[in-house]
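S.K.: got a structure for you, letters missing:
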């Protein structure tokens, strides 16, 4: 009898050749690419740093899913190296968002909470669906784990964006939007550290 579908896949190349795993990655890639376009347009229109930061996160995730598809089935060392690239991308994103939030604080901004709320809700729905699809692969190798961490952080970030929309609406000020952008940056940096550590361990034992 075959393995139960509820079991966590083993962290080896076979899991990465699984058609279900590849299909989920393709769905996630397309969904993230589409949401990047939606959020970057809405973020610029609403002057929301949090939405723009989330849009760039969607773009980075789409690229990460493409990398995961590219190395699926390769040796563990190659998948670990791909995870290092993705961790570096998450780190750069986090640092950039922090800088952008500081710029918004200095230059001033006027985010529009209604647009933030609507787009933030849409983004949350997309990310929760993707995260649920990837949940069973959360304990795989560094490459699989990096995909799960990205999706998990995205869902948390979307909840924070909705909180920012409520904060901007309630206070009439921009600081909740800037604060959430900074929190999202922290999540990206934290996630990159997790993936870096796992990938380095796999390379050391490779």
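M.R.: Received, thanks. All values reported here derive from a predicted model rather than from experimental measurement.
S.K.: please count neighbours and contacts with C-alpha atoms only from this point.
M.R.: Will do.
S.K.: secondary structure element holding the most centrally placed residue in the chain?
M.R.: When C-alpha atoms, centre = their mean is applied to the chain, the residue found nearest the centroid is residue 150 (3.4 Å). Per DSSP states H and E, residue 150 falls inside helix 142-171.
S.K.: sorry, back to before: report how many residues lie close to the closest residue to the residue nearest to the centre of the chain other than its chain neighbours.
M.R.: Closest residue to residue 150 apart from its sequence neighbours, by C-alpha to C-alpha, 6 or more residues apart in numbering: residue 61 at 6.7 Å. Using other C-alpha atoms under 10 Å, residue 61 has 25 neighbouring residues.
S.K.: residue 61 is in contact with residue 32, isn't it?
M.R.: Yes: between residue 61 and residue 32 a contact is recorded at 6.7 Å, counting by C-alpha atoms under 8 Å.
S.K.: how big is the angle separating the longest helix belonging to the chain from helix 142-171?
M.R.: Taking DSSP state H as the criterion, the chain has its longest helix at helix 76-107. Helix 76-107 runs at 20 degrees relative to helix 142-171, counting by axes from the mean of the first three to the mean of the last three C-alpha atoms, to 10 degrees.
S.K.: below is an additional structure, to be compared with the one above:
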């Protein structure tokens, strides 16, 4: 039935379903990775756990944006981007703080890197059909895609720590993950600002078209 809004409601319901799953997966994985990362003394695992935390909060913000206006969705994505930017900076500070600490437990890095990889591949599968959708869902896609790269990095770091008997692979991969977080934040903020600008232009055009005053002519 055209014009009844049923298609929009169905789309919103699908988005919410996906986002609830993404939120749950990332929240659980944050708890797992931060615990293991602290125990294993792994910069890469801790950085990846912070990435998971950022994602979980971002998905919560995205849930708020579903069924709302384009401007609300763009603002939600913008908040997500700034939050991820903050976490990326915090991860860098943590990496610097851990430079003088001992070698991490490589097997924990490899094992839980694989667990996190599986979790994020599931997230990508869940959100795949939404990757070219609205701005808040595009932000979610960027997060999950970055996470897969980060997980592969954690696994590689674990292998290198074991082979080289050195902490530096963990430090390097942790730094790469921090860079990915910052890059993702930049992409999301840029996209959100563009959408906000478009939303404002659309609003102005609608106001002008609906007004008969000469100021809009």
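M.R.: All right, it came through fine. Note that the structure is predicted; figures quoted are calculated from it, not measured.
S.K.: where does the TM-score land?
M.R.: Overlay of the two chains. TM-score (TM-score structural alignment, normalised by the length of the first structure): 0.89; 193 aligned residues with a C-alpha RMSD of 1.5 Å.
S.K.: need the counterpart of the residue nearest to residue 150 of the first structure in the second structure.
M.R.: Matched to the second structure by TM-score structural alignment, residue 61 of the first structure sits across from residue 55.
S.K.: residue 85 of the first structure too?
M.R.: The equivalent of residue 85 of the first structure in the second structure is residue 79 (alignment by TM-score structural alignment).
S.K.: do the same with residue 201 of the first structure
M.R.: Using TM-score structural alignment, residue 201 of the first structure sits opposite residue 194 in the second structure.
S.K.: any idea how far that match is from residue 70 of the second structure?
M.R.: Separation of residue 194 of the second structure from residue 70 of the second structure (C-alpha to C-alpha, to the nearest Å) stands at 11 Å.
S.K.: the more surrounded of those two?
M.R.: residue 70 (19 against 14).
S.K.: give the contact list for the more buried one.
M.R.: When contacts are counted by C-alpha atoms under 8 Å, 6 or more residues apart in numbering, residue 70 of the second structure is found next to 195, 196, 199.
S.K.: do that again at 7 Å, thanks
M.R.: Residues near residue 70 of the second structure by C-alpha atoms under 7 Å, 6 or more residues apart in numbering: residue 199.
S.K.: so which residues of the second structure form helices?
M.R.: Using DSSP H, helices in the second structure cover 6-40, 43-65, 70-97, 106-127, 135-164, 168-209.
S.K.: next, the angle from the last one to helix 43-65.
M.R.: Compare the direction of helix 168-209 of the second structure with that of helix 43-65 by the same axes, to 10 degrees and you get 20 degrees.
S.K.: with the fifth one instead?
M.R.: Orientation of helix 135-164 of the second structure against helix 43-65 (the same axes, to 10 degrees) gives an angle of 170 degrees.
S.K.: so which bits of helix 135-164 of the second structure are buried?
M.R.: By neighbour count on 16 or more other C-alpha atoms under 10 Å, the buried set for helix 135-164 of the second structure is 135-144, 146-148, 150-162.
S.K.: quick check: it aligns to which part of the first structure?
M.R.: Under TM-score structural alignment, the match for helix 135-164 of the second structure is residues 142-171.
S.K.: and the matching stretch, how far out from the chain middle?
M.R.: Its chain's C-alpha centre and that of stretch 142-171 of the first structure lie 8 Å apart, by C-alpha atoms, centre = their mean, to the nearest Å.
S.K.: for stretch 188-206 of the second structure, same thing?
M.R.: Chain-centre distance of stretch 188-206 of the second structure: 21 Å, with C-alpha atoms, centre = their mean.
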